[in-house]
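Participant: kindly generate the corresponding structure for this input.
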Amino acid sequence: MADGRDGKKIDVDRRLLELLACPLTKGPLAWDPERGELISRVAKLAYPVRDGIPVMLPSEARAISAEDVLSPPRLGGPS
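Facilitator: As a prediction, the model looks like this:
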């Protein structure tokens, strides 16, 4: 479970998730509640969410492995 700086659980509004796109690929993002990140499977990047605000800068993103990209049970997305 991801926590914000104040110790509260971070969550992303589903409507916001539907509007956001990867700045590099313009593709969809999936929410990873375990790490509090937005995942771009195509770009293989994880964008952090800080204090409930997505940081959509490629320079701030974490590179993820192909194994992480292929493990969808942990990732959520719009229903």
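
Participant: all contacts plus neighbour counts: C-alpha atoms, from now on.
Facilitator: Fine.

Participant: and the residue nearest the centre of this structure?
Facilitator: residue 38 (0.6 Å; CA atoms, centre = their mean).

Participant: also this sequence, please, to line up against the first:
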Amino acid sequence: MSLDPLLLEVLACPCEHHAPVEVDGDPATAIVCTRCRTTFPVRDGIPVMLLDDAAPGPHGIGNPVSSVDE
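Facilitator: Model (predicted):
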């Protein structure tokens, strides 16, 4: 199941910086913050944007990942 592109345009990471998110994988099983790389699960086609359910990025939730780290 794919996520609605309009939904992806309005979703943002719930950390204080509110960076956009992108789909991780095909079909979408998770979405990832473009700033901190925190991963949020997609369950039954619905993104779960709760920090308690998220997998923190390499530097933690909300902490930016530089291009060198990727």
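
Participant: related to what we said a few turns ago, how about the residue nearest to the centre of the first structure, what's its match in the second structure?
Facilitator: With TM-score structural alignment as the criterion, the equivalent of residue 38 of the first structure in the second structure is residue 31.

Participant: on that earlier part again, what strand or helix carries the residue nearest to the centre of the first structure?
Facilitator: strand 37-40 (DSSP states H and E).

Participant: who touches the counterpart of residue 19 of the first structure in the second structure in this structure?
Facilitator: Alignment note (TM-score structural alignment): residue 19 of the first structure maps to residue 10 of the second structure. Residues in contact with residue 10 of the second structure (CA atoms under 8 Å, 6 or more residues apart in numbering) are residue 20.

Participant: go on, residue 8 of the second structure?
Facilitator: 21-22.

Participant: ok, residue 23 of the first structure next?
Facilitator: Applying CA under 8 Å, 6+ apart, the residues contacting residue 23 of the first structure are 56-58.

Participant: by residue count, what's the longest strand in the first structure?
Facilitator: strand 45-50 (DSSP state E).

Participant: how about it: buried residues?
Facilitator: Buried residues in strand 45-50 of the first structure, counting neighbours by 16 or more other CA atoms under 10 Å, are found at 45-49.

Participant: great, nothing more from me.
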